[in-house]
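Engineer: sequence? don't have it. structure:
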């Protein structure tokens, strides 16, 4: 297997590690560190609280604090997440006096759209701005064959992983997104496509899937991500099946078990290399959670089966990770695991040091995986002309220094 000259000097060989046990302390440390990058309170400058992002229990508590019955929370949940309504005055099942009281205390927010771009291939990219002026990018990728598509949502402003091939990784982590900001991206996308309320006649949606693959590492913001996805999956609201949600991780092993136990959504793993020697360089998180630990966590993921395969993302870098020997090693790593491999031609971005693998190398890589029984689609780049393709997302938000506690 070859390593590009630019990587050879920093890739130190090491023996493959045996899988290690995951301890609760590791997960606790991750959650404690996540708290340092907490989002700002979901309160407007006028003091009203945003109802988007509250759990059912929190929404009921707000109604009880107003002296209202719990069923009011169910009514609001329906209007906010099923109908997509933002104006209390347009909720006819709620009496006018209560509508006025609600409007005085609460808001139903959305992220502000700073810019919106439409690619020549139909991909749409939004730059969303939040109340503290931080911004993230969100992308809708249409599937022309099925007349539907996926919304790729972000979970952090910036990223802490610094993967060498990823444009987002060149932007320092500013903060985590809150649950309202995460689910709000999908709701704002629905606004754009006028997909409220949920259709009753079986009409297919354009926005049929969610992929948590935008800016940031979702499992380094687990609690906010889990809260947002729980809202998305609620049958009395947005009602998106867990089978239509895929969460992508670069391999935060201690949180993968919790994600599987609590959410059990589809799992995608950003692998990109088959040896620790190379993955240490292009995916630095591997130095903490090496391939053996990562693959063991994948094998523990609940309900992995031929019907619910784990997806492995593998970006094709010319002369770096695209040899036939690496394809055969990938087959060995996946043995016995229900899996498919998305082969992603590298999407260039300004200042990137890599080149896209040659078409023949990608084709041969896919043939070796296919011959071993693994689906290995070559992903067609979407939205390259607006920097909306895989690995190209980045905003100009800068880290804000927080005062010491």
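Structural biologist: Cool, got the structure. Remember, predicted model here, so these are calculated numbers, not experimental data.

Engineer: Please make it C-alpha for all contacts and neighbour counts, starting now.
Structural biologist: Noted.

Engineer: where along this protein do the helices fall?
Structural biologist: In the chain, the helices defined using DSSP state H lie at 5-8, 24-35, 56-65, 71-77, 96-105, 179-192, 222-233, 253-262, 276-282, 291-300, 324-334, 359-371.

Engineer: among the ones you listed, which is nearest residue 137?
Structural biologist: Across the helices of the chain, residue 137 has its closest neighbour in helix 179-192 (9.1 Å, Cα to Cα).

Engineer: what's the neighbour count on residue 203?
Structural biologist: The burial count assigned to residue 203 is 8, neighbours taken as other Cα atoms under 10 Å.

Engineer: Could you pull up the contacting residues of it?
Structural biologist: Under the criterion of Cα atoms under 8 Å, 6 or more residues apart in numbering, residue 203 has no neighbours.

Engineer: any idea how far residue 130 is from it?
Structural biologist: Taking Cα to Cα, to the nearest Å as the measure, residue 203 and residue 130 are separated by 32 Å.

Engineer: next one: residue 326
Structural biologist: Using Cα to Cα, one obtains 43 Å as the distance from residue 326 to residue 130.

Engineer: more neighbours, the two?
Structural biologist: residue 326 (19 against 16).

Engineer: thinking the more buried one is in contact with residue 274, fair?
Structural biologist: Yes. The criterion here is Cα atoms under 8 Å, and residue 326 meets it with residue 274 at 6.5 Å.

Engineer: And the contacts of stretch 159-172?
Structural biologist: With contact meaning Cα under 8 Å, 6+ apart, stretch 159-172 is reached by 158, 173-174, 215-217, 281-285, 346, 349, 352-354, 391-396, 398-399.

Engineer: try this one side by side with the last:
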């Protein structure tokens, strides 16, 4: 994901030390209590059946608990007042509703918010990794950008996350958990909204979700599918699939399946109009070249003028921003209901690219517009809080490494004395 810059002051809240209900340490997945967050309705029914809920009650109990988790946002079983105390006690013994830990929250001058979130312990060493989520408020919507993997395997050269090796896939609960944390922090649950006389965006802070954070969603297909099933459930988080966008770098064999089984809006991280350029920017192109990618887009299930594909195109000075590139882009999109998001490049330390000049971006957009395609230039957002995906996580890792080095030096000096 590439979010764009603003200048000006920002608020940084380090809240990792605070005690917050439901935000405590997560248990090991192979011991202790399992989280109920991220379970689909069938999975929740299975859990309740194992707890002894009679089959004739399962549908009712699943509906009750599902609404408490995702419509009311409760963080304790005691809050589920229409569920019997016996069942609440059984669930609390074996399960948890803990949120992802917020390690750092940053608030931009333009209202963009970014959270660095620590995941539950996983693996034989009990490692706890971190991912990012970003909330972008606009006049007509509020968009939450969520991650699907820790790190990434694609190594796109313009993307900061591409500098981080893939660690693991996120679970469905960890994907959904990003939305729960965002609603907690924005105060969007029903009881919180009732106390706010002027909520934004027609009463909803988060109206859209984009899977454009860390990782390639189609390489974590099953967990992404389960998470979006929960997110779009009308009795839960209740976001229309038309307000959910999945962004892929071009995993061609999975695109049709995504349309059939997940059914959300599709975005393609394109960024180049020739295989030569795209091979450098998006190395996955060497496996699935542009021609194959465009064919997959033309055959995307449900594609229509009402369900256009968004093509993301980061503007890199002297690399992909010429008039010839704009004309090739138009040619590539023939026969595909589409819009093009032109993204001014958000530089990060050590990046090998520069952002195209603004005049060049506008000229590029004009060529695409004249051909009949909407080509909005993404408004610069959140640069003052390192809102480009992966930057906050890297900064956190650098700080920890610096601290460890200082402690090692102190220990060495003590030993020498």
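Structural biologist: Right, received. Where do you want to start? If you're wondering where the values come from, they're calculated on a predicted model, not measured in any experiment.

Engineer: What does the superposition give as a TM-score?
Structural biologist: Counting by TM-score structural alignment, normalised by the length of structure 1, the TM-score of this superposition works out to 0.84. Behind it: 356 aligned residues with a Cα RMSD of 2.0 Å.

Engineer: ok, back up a step: possible to save the helices of structure 1 as a markdown table with distance to residue 141 of structure 1?
Structural biologist: Listed next are these as a markdown table, based on distance: least, Cα to Cα, whole Å:
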| stretch | distance to residue 141 of structure 1 |
| --- | --- |
| helix 5-8 | 32 |
| helix 24-35 | 29 |
| helix 56-65 | 30 |
| helix 71-77 | 28 |
| helix 96-105 | 35 |
| helix 179-192 | 11 |
| helix 222-233 | 19 |
| helix 253-262 | 25 |
| helix 276-282 | 26 |
| helix 291-300 | 26 |
| helix 324-334 | 28 |
| helix 359-371 | 22 |
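
Engineer: right, so of these, which gets closest to residue 125 of structure 1?
Structural biologist: When the helices of structure 1 are ranked by proximity to residue 125 of structure 1 (Cα to Cα), helix 179-192 comes first, at 9.7 Å.

Engineer: and for that closest one, what span of structure 2 is it aligned with?
Structural biologist: Under TM-score structural alignment, the match for helix 179-192 of structure 1 in structure 2 covers residues 172-185.

Engineer: Can you point out the buried residues in the matching stretch?
Structural biologist: By neighbour count, and taking 16 or more other Cα atoms under 10 Å as the criterion, the buried residues in stretch 172-185 of structure 2 are 172-183.

Engineer: How about the contacts made by the spatially most central residue of structure 2?
Structural biologist: Most central in structure 2 under Cα atoms, centre = their mean is residue 146, positioned 1.2 Å from the mean C-alpha point. Residue 146 of structure 2 sits next to 132-134, 175, 178-179, 209-214 when contact means Cα under 8 Å, 6+ apart.

Engineer: hmm, try it at 7 Å
Structural biologist: 133-134, 178, 210-213 (Cα atoms under 7 Å, 6 or more residues apart in numbering).

Engineer: Now do it against residue 219 of structure 2, distance only.
Structural biologist: Note on residue 146 of structure 2: its distance to residue 219 of structure 2, by Cα to Cα, is 15 Å.

Engineer: quick one on the thing from earlier: what about the contacts of residue 146 of structure 2, which are in strands?
Structural biologist: Among the contacts of residue 146 of structure 2, the residues falling in strands (DSSP state E) are 133-134, 210-211.

Engineer: wait, which of those is closest to residue 399 of structure 2?
Structural biologist: The shortest approach to residue 399 of structure 2 among these belongs to residue 133, at 19.5 Å (Cα to Cα).

Engineer: The equivalent of the closest one over in structure 1: how many residues sit nearby?
Structural biologist: Residue-level alignment of residue 133 of structure 2 against structure 1, with TM-score structural alignment as criterion, gives residue 138. Counted with other Cα under 10 Å, the burial measure for residue 138 of structure 1 works out to 24 neighbours.

Engineer: pretty sure residue 138 of structure 1 is touching residue 125, no?
Structural biologist: Yes. Taking Cα atoms under 7 Å as the contact criterion, residue 138 of structure 1 and residue 125 are neighbours in contact, 5.7 Å apart.
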